[in-house]
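[1] Fold the following, please.
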Amino acid sequence: MDLKRQQIHAFTVAGLRVRTTNAAEHQPETAKIGPMWGEFFDQELAETIPGKSANSPIYGVYSGYESDVSGAFDVTAGVAVNAPAKDYESVLIEAGEYLVFEAQGALPDAVIATWGRIWTFFEENPQIKRRFATDFEAYTGPESVAVYIGIR
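    Next comes the predicted model:
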């Protein structure tokens, strides 16, 4: 697995937000992330959120962690903005060091598989600790995503 470490400067993402758990996402009747992304694309929010930063990719941001992979967390589908956007949820991506997991392939399958790789990586490398502050997906093309995991 070709991993990069990258320093990220803080930035703000605005869009739609849901609160969920990994357990809830494994059951179609309780999953919230897929329907939120459906609404995001149906409403064409990537093009209409006010104050969008030039050339912003679409982001999926994980924040508000209750604890670790077993606790509740927030997911925001959005774009980088120059200032919080009225009528949309905003989240600040924390500055710091991130591990970057890249994937190519049909979405959402490629991103789901990447999260599986991420969980396996941290199980096999307990010396590397996640921050559980902000993590994010940057959709860099129609079939490419980079997942940034904050580390200590």
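
[2] For the rest of this, base every contact and every neighbour count on C-alpha atoms.
    Noted.

[3] Could I get the buried residue list for stretch 10-21?
    Neighbour counts over stretch 10-21 (16 or more other C-alpha atoms under 10 Å) mark 12, 13, 14, 15, 16, 17, 20, 21 as buried.

[4] Would you point out the most distant pair within those?
    Taking C-alpha to C-alpha, the two most distant members of these are 12 and 21; they sit 22.9 Å apart.

[5] one more to put side by side:
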Amino acid sequence: MTIRKVSEKILHGLSIRTDNETEMSTDKGKIGALWQQFDKTVDVDYKSGERVYGVYFDYESDASGQFNVLVGFDGKNRPVSVPLQKVVIPAGQYLVFKHKGEMPQIAIDGWTEVWDYFADENAPQQRAYSTDFEFYPNGNEIEIHIAIK
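    You can find the predicted model right below:
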């Protein structure tokens, strides 16, 4: 993992409100269905450089509280069959966890590493619980950016 300074990014996509307890339940989780809906309704122009993101924001508190998730892309907001929402990833310092391999295992492994890292009360960085995001450079790579204090 590395610390990276990130510039502000504006994304458009679909969002829901959830919590980790709901997402740990195979029959109640909302994030997987959100990704499926995004894939069906939004054509991402990968050839021109557009990329996909998963953004976690509006945290109620910490890992036990509710938060919003937006599945989106860094292209222009364009007409699709459902209205897209806008989210701004603020500029700042992020701790980046990278994984390569097959989806969805790399996302599971990446978030497990995030939770393990911040579960250590002696971790050098503290999580801000402001805006975190997943960046997908390609289909078999994930970079999880966690906002730090």
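
[6] got TSV for the buried residues of stretch 10-21 of the first structure, with distance to residue 52 of the first structure and secondary structure too?
    Compiled in TSV, the buried residues of stretch 10-21 of the first structure are given as follows (distance: C-alpha to C-alpha, whole Å; DSSP: H, G, I helix; E, B strand; the rest coil):
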residue	distance to residue 52 of the first structure	secondary structure
12	10	strand
13	9	strand
14	8	strand
15	10	strand
16	14	strand
17	17	strand
20	26	strand
21	28	coil
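
[7] Looking at those residues, spot the one nearest residue 101 of the first structure.
    Nearest to residue 101 of the first structure among the buried residues of stretch 10-21 of the first structure is residue 13, at 19.9 Å by C-alpha to C-alpha.

[8] What's that closest one aligned with over in the second structure?
    Using TM-score structural alignment as the criterion, residue 13 of the first structure maps onto residue 11 of the second structure.

[9] Please work out how many residues are found near the residue nearest to that match when sequence neighbours are not counted.
    Once flanking residues are discounted, residue 11 of the second structure sits nearest to residue 74: 4.9 Å by C-alpha to C-alpha, 6 or more residues apart in numbering. Here the number of neighbours of residue 74 of the second structure (other C-alpha atoms under 10 Å) works out to 17.

[10] What does residue 74 of the second structure correspond to in the first structure?
    Checking TM-score structural alignment: residue 74 of the second structure goes with residue 80.

[11] Farthest from the middle of the first structure: give me that residue.
    Farthest-out residue of the first structure from its mean C-alpha position, per C-alpha atoms, centre = their mean: residue 127, at 23.1 Å.

[12] which residues touch that residue?
    For residue 127 of the first structure, the contact set (C-alpha atoms under 8 Å, 6 or more residues apart in numbering) is empty.

[13] Tally up the residues packed near residue 115 of the first structure, please.
    When neighbours are counted by other C-alpha under 10 Å, residue 115 of the first structure registers 13.

[14] now for residue 139 of the second structure: what does it line up with in the first structure?
    Using TM-score structural alignment, the partner of residue 139 of the second structure in the first structure is residue 142.

[15] An error on my part: the question was meant for residue 51 of the second structure.
    Under TM-score structural alignment, residue 51 of the second structure pairs with residue 57 in the first structure.

[16] I'd guessed that match sits against residue 142; true?
    No: judged on C-alpha atoms under 8 Å, residue 57 of the first structure makes no contact with residue 142 at a distance of 10.8 Å.

[17] These two: who's more crowded?
    Just comparing residue 57 of the first structure and residue 142: by other C-alpha under 10 Å the higher neighbour count belongs to residue 57, 18 against 10.

[18] And the more buried one, how far from residue 145 of the first structure?
    10 Å (C-alpha to C-alpha, to the nearest Å).

[19] who touches both of those two?
    The contact sets of residue 57 of the first structure and residue 145 overlap at 138, 139 (C-alpha under 8 Å, 6+ apart).
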